[in-house]
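Participant: just need the structure, nothing else, for what follows:
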Amino acid sequence: MFENLSERLERSFKILKGEGKITEINVAETLKDVRRALLDADVNYKVAKSFTDSVKQKAMGMNVLTAVKPSQLMVKIVHDELAELMGGKAVELTLENRPAIVLMSGLQGSGKTTFSGKLANMLKNKQHKNPLLVACDVYRPAAIQQLHVVGESVGVPVYSEPDNKNVVEIANNAIREAKAKNYNVVIIDTAGRLAVDEEMMNEIATLKEAVNPDETLFVVDAMTGQDAVNTAKEFNDRLDFDGVVLTKLDGDTRGGAALSIRTVVTKPIKFVGTGEKMEAIDVFHPDRMADRILGMGDIVSLVERAQEQFDEKQAKELEKKIRKNKFDFNDFMSQIQQIKKMGNIKDLAAMIPGVGKAIKDVDIDDNAFKGVEAIIQSMTPKERANPDIINQSRRQRIAKGSGSKIEDVNRLLKQFEQTRKVMKMMTGGNSSKMMQMANAMRHMKGGMPKM
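Facilitator: Predicted coordinates:
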């Protein structure tokens, strides 16, 4: 995400490199380029101008320390202003009622149904809530069935009345069901609608008034750029929603919606969708997003994702095995599965400072571990538990069984041994689950068998 904007901003800051101090002339030249970069990223013109004016005012008003280079100072100012532009800090959901009610709104095709499932999954697994999904899209063919499929995939029940077209009745009946069965969050998926469709806008306004939701979220496809901002404003004028959800942010190279929407509608971005998997949902942190836009990575989010997947008890058991040099391919496969659950591999790698730019043109998809998994699965249980017994004849059989070359098997075994040594060295002190995972990824990256 934001690759083009990141590159353009980096080029803009180079104007100040080598300069001894900040002057009105070199600041003006730099910010002219920054403004162009923002406009090319589909940022609202007024937002872009206001942003660069604010940066200029702060840059010219600062006493630059001799230890700080002008370009470094400009990066710091732009970073802080970007974070402020996107809201300053993360804003959590307010779920106070029992049951708490979350109402989804947005255009057709914006990803409301999928996001409803992602939100239910997050509330269930991270906040230990007991959510109920409600199918109130009574117009789109197969919409109810789609929500049932989504609900089943995340283990969350779905309330629906296929023969009823009255969304207020359906929602109220669902809330009664939630109270009776102790569901503490009700997530209402609604039909996509245009802001100019008076009848449909009246319907969702009536539905909001009837259920009095704790949160009304506007779900919008980030790839629609400035159109997303305009649509958000129109919906907000009618619904006065509480927050924005940007879906498909992983496919957006411009990012104008994320940078403009907070200023235009004065409502926070609460979540972003970062992929197709049900786990691909992030709370929106403006400061972390500013880090990523400026190529600084996002280590905090990476560590948080790792902590969500790595069980403390399992980690201690794994550490014992590593200390005794008993780390085997079963453990290795388990680590791979946990890494895959964290999200898109390329997106994860881009969270490491400096890596995002390096892998910009490298194709790393969710099948990055496919060749490795095929080789491990071709081993016998005895071989997976005792990697040292894998001799040349066993390697040939494993290569044939996995549809790979003998060189691929040899490379994996070498990488496995390197990983095992690194992890054993780390357990000599205060070992870190995150570092174990990072080192395992580092040793596999770039040298994984190509199938």
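Participant: every contact and neighbour count from this point should use C-alpha atoms.
Facilitator: OK.
Participant: and the helices in the stretch 151-300 of the chain?
Facilitator: For the stretch 151-300 of the chain, the helices defined by DSSP state H, counting those that start in this stretch occupy 167-181, 198-211, 226-239, 256-265, 286-293, 299-309.
Participant: quick one: contacts of the second one?
Facilitator: Outside of helix 198-211, the residues within contact range by Cα atoms under 8 Å, 6 or more residues apart in numbering are 101, 103, 105, 167-168, 171-172, 190, 193-195, 238-239.
Participant: returning to what we had before: for the helices of the stretch 151-300 of the chain, which one ends up most surrounded?
Facilitator: Of all these, helix 256-265 has the most neighbours on average by mean count of other Cα atoms under 10 Å, namely a mean of 25.
Participant: and the angle from that one to helix 226-239?
Facilitator: 30 degrees (axes from the mean of the first three to the mean of the last three Cα atoms, to 10 degrees).
Participant: now helix 256-265: how far from the chain's centre is it?
Facilitator: 18 Å (Cα atoms, centre = their mean, to the nearest Å).
Participant: one more: stretch 149-159?
Facilitator: From the chain centre to the centre of stretch 149-159 is a distance of 21 Å (Cα atoms, centre = their mean).
Participant: hang on, the earlier thing: let me have the contacts of helix 198-211 in JSON lines, adding distance to residue 204 as columns.
Facilitator: Converted to JSON lines, the contacts of helix 198-211 look like this (distance: Cα to Cα, whole Å):
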{"residue": "101", "distance to residue 204": "14"}
{"residue": "103", "distance to residue 204": "9"}
{"residue": "105", "distance to residue 204": "8"}
{"residue": "167", "distance to residue 204": "9"}
{"residue": "168", "distance to residue 204": "9"}
{"residue": "171", "distance to residue 204": "11"}
{"residue": "172", "distance to residue 204": "14"}
{"residue": "190", "distance to residue 204": "8"}
{"residue": "193", "distance to residue 204": "9"}
{"residue": "194", "distance to residue 204": "11"}
{"residue": "195", "distance to residue 204": "11"}
{"residue": "238", "distance to residue 204": "10"}
{"residue": "239", "distance to residue 204": "8"}
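Participant: closest to residue 313 among the residues you listed?
Facilitator: Of all the contacts of helix 198-211, residue 313 sits closest to residue 101, with 34.8 Å by Cα to Cα.
Participant: surely the closest one forms part of a helix?
Facilitator: No - assigned with DSSP: H, G, I helix; E, B strand; the rest coil, residue 101 falls outside any helix and is strand.
Participant: residue contacts, it?
Facilitator: Taking Cα under 8 Å, 6+ apart, we find residue 101 in contact with 95, 185-188, 211-215.
Participant: another sequence for comparison is provided below:
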Amino acid sequence: MAFEGLADRLQNTIQRIKGKGKVTEQDVKEMTREVRLALLEADVNFKVVKQFINKIKERAVGQEIMESLTPGQQVIKVVKEELTNLMGGEQSKIAVADRPPTVIMMVGLQGAGKTTTTGKLANLLRKKQNRNPLLVAADIYRPAAINQLQTLGKQLNMPVFSLGTEVSPVEIANQAIEQAKAEHHDYVIIDTAGRLHVDSDLMEELTQIKENVKPDEIFLVVDAMTGQDAVNVAESFNEQLDITGVVLTKLDGDTRGGAALSIKAVTDTPIKFAGMGEKLTDLEAFHPERMASRILGMGDVLSLIEKAQENVDEKRAKELEEKMRSASFTFDDFLEQMGQVRNMGPLEDLLGMLPGANKMKGMKNLQIDEKQLSHVEAIIQSMTKKERVDPSIINASRKKRIAQGSGRNVAEVNRLLKQFNEMKKMMKQMTNMQKGKKGKGFKFPFM
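Facilitator: Just a heads-up that it's a prediction; the model follows:
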């Protein structure tokens, strides 16, 4: 999870003050010292840390909190609110042009993931807002960037406008917008050139594109794993271009999170989106309040619900639930359900969105091996249709055949069959308990 180190430190700190019936100024002082260290270790800008801590101190020692019936909880509420404000307060949405197309310029240094993010953004706009974007290859210095965007366009079945490497980026952008108007595209997303470092030639070119096409949004793509350097890059681009939003990439990596917590405060530019993985679907709108909740271990149920709504067929889910309750759940159903859950993202990330999940026994170091899930799929797919519906017919020779077909061993086949039977028993017992019958205690499979 993003902010893992910061989240651990902050959660341990606020846990000590959470249940206190009375909170003294000394308690607040000790807590803010720990919070300060946690933020500095996460590579948050030291000026930002100072302002943040002063705001918490000012609010946490107020009369309203000190005299509250639950002062510990109130202090945590203050920390969450200030953390939310630090990251922008509320979600910042894309500015839409009065007359289409809405033009978005994507800018940033090489290696930040700008071209891939351009494809991800187009995919998100089409999938979630039913938009019709046109991608524009305006990086004439790197033929590989043009090829990459064209490849992404093919994967997404989305048009890419390109005039090769001999035409100026300004002319490419102008002609792309004319084509977008003619073909009724409501968004134009321009993938501009990057450099290894900020330089005057790059900024001059980007300024010319900006003055010519007058974009509705200028998104700076920055690599969250570069820490404080990401903030410095954001400052440089903002001074020259007046960027309107930031897209943080690799926020799912082993990052200390300082960039996300500093950029809004330093540049007064909102974080609009966050890249949470390598797939073209792994771009999310950035919600400061939800991120603050996740950092403080309060979960992110709203995002979890949204992922479920996007990836799970509600009607089919009810049918599967009924099958589980009636013990008619088959391996085909199991395979389908597993596929829907996997489409929602890495399972440890989904579990991390549950409130208090970080405090559950065994959750702290839980890592779900995707390979193991693939092994389970391979075993099920090696079964015949009849075996998937009625696993009781799977005898020793059938197990041997299934193991060979899936590239696994018989012990793994036995383990899966046992766990599947336990799960069916568990669901039956839960149904009996709901009907008021006494069910025997059961043990969760896979645990």
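Participant: turn the contacts of residue 101 of the first structure into CSV, including distance to residue 419 of the first structure.
Facilitator: Shown next, in CSV, are the contacts of residue 101 of the first structure (distance: Cα to Cα, whole Å):
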residue, distance to residue 419 of the first structure
95, 44
185, 43
186, 45
187, 44
188, 46
211, 54
212, 54
213, 50
214, 48
215, 46
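Participant: just the buried members of those?
Facilitator: 185-188, 211, 213-215 (16 or more other Cα atoms under 10 Å).
Participant: can you give me the strands for the stretch 51-200 of the first structure?
Facilitator: Taking DSSP state E, counting those that start in this stretch as the test, the strands found in the stretch 51-200 of the first structure are 100-106, 131-136, 158-159, 185-190.
Participant: contacts for the last one, please.
Facilitator: Taking contacts as Cα under 8 Å, 6+ apart, the residues outside strand 185-190 of the first structure that touch it are 95, 98-105, 112-113, 116, 120, 129-137, 171, 174-175, 178, 204.
Participant: select only the buried ones of those in PyMOL?
Facilitator: Applying 16+ other Cα under 10 Å to the contacts of strand 185-190 of the first structure, the buried members can be selected in PyMOL as follows:
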select buried, resi 99+100+101+102+103+104+105+112+113+116+120+130+131+132+133+134+135+136+137+171+174+175+178+204
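Participant: which residues of the second structure does stretch 205-225 of the first structure align to?
Facilitator: Counting by TM-score structural alignment, stretch 205-225 of the first structure pairs with residues 207-227 of the second structure.
Participant: no no, stretch 114-128 of the first structure
Facilitator: Using TM-score structural alignment, stretch 114-128 of the first structure pairs with 116-130 in the second structure.
Participant: just the buried residues of the matching stretch, please?
Facilitator: Buried residues in stretch 116-130 of the second structure (16+ other Cα under 10 Å): 116-124, 126.
Participant: equivalent analysis for stretch 17-27 of the first structure, please.
Facilitator: Here stretch 17-27 of the first structure shows 21-22, 27 as buried, counting by 16+ other Cα under 10 Å.
Participant: buried stuff in stretch 237-255 of the first structure?
Facilitator: Neighbour-count burial for stretch 237-255 of the first structure flags 239-250, 252-255 (criterion: 16+ other Cα under 10 Å).
Participant: name the nearest of those relative to residue 386 of the first structure.
Facilitator: Taking these together and measuring to residue 386 of the first structure by Cα to Cα, the closest member is residue 250, at 39.9 Å.
Participant: that closest one reaches residue 277, doesn't it?
Facilitator: No - the criterion here is Cα atoms under 8 Å, and residue 250 of the first structure misses it with residue 277 at 11.9 Å.
Participant: and the residue sitting furthest away from the middle of the first structure, how far is that from residue 409 of the first structure?
Facilitator: Within the first structure, residue 393 marks the point farthest from the mean C-alpha position, 43.9 Å out by Cα atoms, centre = their mean. Distance, residue 393 of the first structure to residue 409 of the first structure, by Cα to Cα, to the nearest Å: 12 Å.
Participant: same deal with residue 92 of the first structure?
Facilitator: For residue 92 of the first structure, the distance to residue 409 of the first structure - Cα to Cα - is 47 Å.
Participant: who's more crowded, these two?
Facilitator: residue 409 (23 against 13; other Cα atoms under 10 Å).
Participant: that one matches what in the second structure?
Facilitator: Aligned partner of residue 409 of the first structure by TM-score structural alignment: residue 413.
Participant: please apply the same query to residue 264 of the first structure.
Facilitator: The alignment partner of residue 264 of the first structure in the second structure, by TM-score structural alignment, is residue 266.
Participant: how near is that match to residue 238 of the second structure?
Facilitator: 10 Å.
Participant: sorry, back to before: of all the helices of the stretch 151-300 of the first structure, which lies closest to residue 42 of the first structure?
Facilitator: helix 256-265 (4.4 Å).
Participant: compute the inter-axis angle for that closest one and helix 286-293.
Facilitator: Going by the same axes, to 10 degrees, helix 256-265 of the first structure makes 150 degrees with helix 286-293.
Participant: just how off-centre is stretch 129-140 of the second structure within its chain?
Facilitator: Counting by Cα atoms, centre = their mean, stretch 129-140 of the second structure comes out at 22 Å from the chain centroid.
Participant: span of it from start to end?
Facilitator: Termini of stretch 129-140 of the second structure sit 30 Å apart (Cα to Cα).
Participant: distance between the match of stretch 205-225 of the first structure and the chain's centre?
Facilitator: That offset, for stretch 207-227 of the second structure, works out to 21 Å (Cα atoms, centre = their mean).
Participant: how about stretch 275-295 of the first structure?
Facilitator: On Cα atoms, centre = their mean, the centre of stretch 275-295 of the first structure falls 4 Å from that of its chain.
Participant: and if you look at stretch 326-337 of the second structure?
Facilitator: That offset, for stretch 326-337 of the second structure, works out to 29 Å (Cα atoms, centre = their mean).
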